[in-house]
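*Asks:* could you work out the structure for the sequence below:
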Amino acid sequence: MSAESASQRGPAVGRGARMRVAVLAATITELTETGYAALTVDAVAQRAGVHKTTIYRNRKTSDRLVADALTHHFATDIPIPDTGAVRDDLRALARSLVAAMTTHAGRALLATALSDAARTPELAEIKRVLFEDRFRRAEAVVTRAVERGELPADRAVDVALAAAHARALSAP
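*Replies:* Sure, this is the predicted structure:
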């Protein structure tokens, strides 16, 4: 590697969890700034301070990278609460969801996940993975409520998350 190409990349981040977080954060930043259509693994690698082969070694496609980054981002920014009461859990979850989705980055990332999913198989898969992960994580709220006798075993979490998503999408 030439000194010039090394200086164009960000600081070296090492291996393991630190490298993974740097790559996922760089992907989120690239999606927010340039959008899905303009995202390149080269740009993500440069921003993260890694070589692009590092990214491809861990994720075989750029779509897998985007899906991993979005899933990680939303899992981090929208934690699943455990307040001890389903009503409070669902309110906290909805507030976190709306807060995350109404930021500039949240809107850009949601646009990535939803924009052309009906026409683009890659985006449809990213959307499927993202929402599957969110619903899987949120099931804990309903499971705990059912165990405490607060809810019958139904699909209450689907309704709560759908309402929060609709509110986030309609915000100016």
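*Asks:* every contact and neighbour count from this point should use C-alpha atoms.
*Replies:* Will do.
*Asks:* against which helices or strands is the helix or strand harbouring L24 packed?
*Replies:* Under the criterion of DSSP states H and E, L24 resides in helix 17-34. Judged by 3 or more C-alpha pairs under 8 Å, 6 or more residues apart in numbering; DSSP states H and E, helix 17-34 is in contact with helix 41-48, helix 62-77, helix 104-114.
*Asks:* residues in contact with the residue most central in space within the chain?
*Replies:* The centroid of the chain falls nearest to L70 when counting by C-alpha atoms, centre = their mean (2.3 Å). Each residue near L70 by C-alpha atoms under 8 Å, 6 or more residues apart in numbering is listed here: 28, 109, 130.
*Asks:* swap in 10 Å and give it another go.
*Replies:* L70 makes contact with 24-25, 27-28, 31, 64, 76, 109-110, 112-113, 126-127, 129-130, according to C-alpha atoms under 10 Å, 6 or more residues apart in numbering.
*Asks:* second input sequence below; structure requested for side-by-side comparison:
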Amino acid sequence: MTEPGTVRPGGRTARVRAAVLRAAEDALVEKGFDGLDLADVARRAEVGKTTVYRRWGTVAALLADLLTDMAEQSSPRAETGSLLGDLRANAGLVRRTLADPRQGALFKAVIIAAACDERAAAALRRFYRTRIAEWAPCVERAVAQGELPAGTDPHEVIKAVSAPLYYRFLASGDPLDEAAADLAARAAVAAARAGAYVRP
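*Replies:* The predicted structure is shown next:
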């Protein structure tokens, strides 16, 4: 997940990319995927249309780059010294991102896009694979230390932390608060300790 307010430094190329991606975020939040238009993004970013068309070419390619950037800018994995502490940190990051007015709206637009466009779906899957891989080592460490059963699938444990938070975000409308994040982390740890995520 992406912490709100992160900024990438760099030269002119990086500044152009950052401006275009920020403009794409704005357009997604305001208009959704169907309203995303490269010419409009160029206008919002105050860069030439040819620059945007030459570098990204399609809306799907722009969305893929936006998701790549979001994954790269996400906060690194926490190192709290305990599995529960690490998964609480993960759940807290997911919760803060989804509860943030801008980031939450952006993720909702991207998820809607992924539901109706295979290229957007592929980009979203790559984003989540990156984030899950970032957090999997905390589960691997717990397995190595005997805190979890041998054969526990680290990726499934990490997915189990965020899944109930996304359910609240997209479906149930239940509060997306710190208590929900804590419950998600504790439930994932309990299930993992019970062997629920041991590979067949």
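*Asks:* Provide the aligned range in the second structure for the helix holding L24 of the first structure.
*Replies:* Here helix 17-34 of the first structure aligns to the second structure at residues 14-31, judged by TM-score structural alignment.
*Asks:* okay, the helices and strands packed on helix 17-34 of the first structure, which one's buried deepest?
*Replies:* Ranked by mean neighbour count under mean count of other C-alpha atoms under 10 Å, these are led by helix 41-48, which reaches a mean of 20.
*Asks:* same for the helix or strand following that one, what does it pack against?
*Replies:* Once helix 41-48 of the first structure ends, the next helix or strand along the chain (criterion: DSSP H and E) is helix 52-58. Secondary-structure packing of helix 52-58 of the first structure (3 or more C-alpha pairs under 10 Å, 6 or more residues apart in numbering; DSSP states H and E): helix 17-34, helix 41-48, helix 62-77.
*Asks:* a markdown table for those, including distance to A3 of the first structure?
*Replies:* Shown next, in a markdown table, are these (distance: least, C-alpha to C-alpha, whole Å):
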| stretch | distance to A3 of the first structure |
| --- | --- |
| helix 17-34 | 21 |
| helix 41-48 | 14 |
| helix 62-77 | 27 |
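*Asks:* just to revisit the earlier point, how close does the residue nearest to the centre of the first structure get to F131 of the first structure?
*Replies:* Remark: distance between L70 of the first structure and F131 of the first structure (C-alpha to C-alpha, to the nearest Å) = 10 Å.
*Asks:* shared neighbours of those two, anything?
*Replies:* In contact with both L70 of the first structure and F131: A113, using C-alpha under 10 Å, 6+ apart.
*Asks:* between the helices and strands packed on helix 17-34 of the first structure, which one is nearest to T83 of the first structure?
*Replies:* Proximity to T83 of the first structure (C-alpha to C-alpha) singles out helix 62-77 among those, at 17.4 Å.
*Asks:* average gap between the closest one and the second structure?
*Replies:* After superposition onto the second structure, the average distance of helix 62-77 of the first structure to its aligned residues comes to 2.6 Å, using mean C-alpha distance after the TM-score superposition for the first structure.
*Asks:* for G106 of the first structure, give its distance to A140 of the first structure.
*Replies:* With distances taken as C-alpha to C-alpha, G106 of the first structure is found 23 Å from A140 of the first structure.
*Asks:* G92 of the second structure maps to what in the first structure?
*Replies:* Using TM-score structural alignment, G92 of the second structure lines up with R95 in the first structure.
*Asks:* relative to L161 of the first structure, which of the helices and strands packed on helix 52-58 of the first structure is closest?
*Replies:* Nearest to L161 of the first structure, of all those, is helix 62-77, at 13.2 Å by C-alpha to C-alpha.
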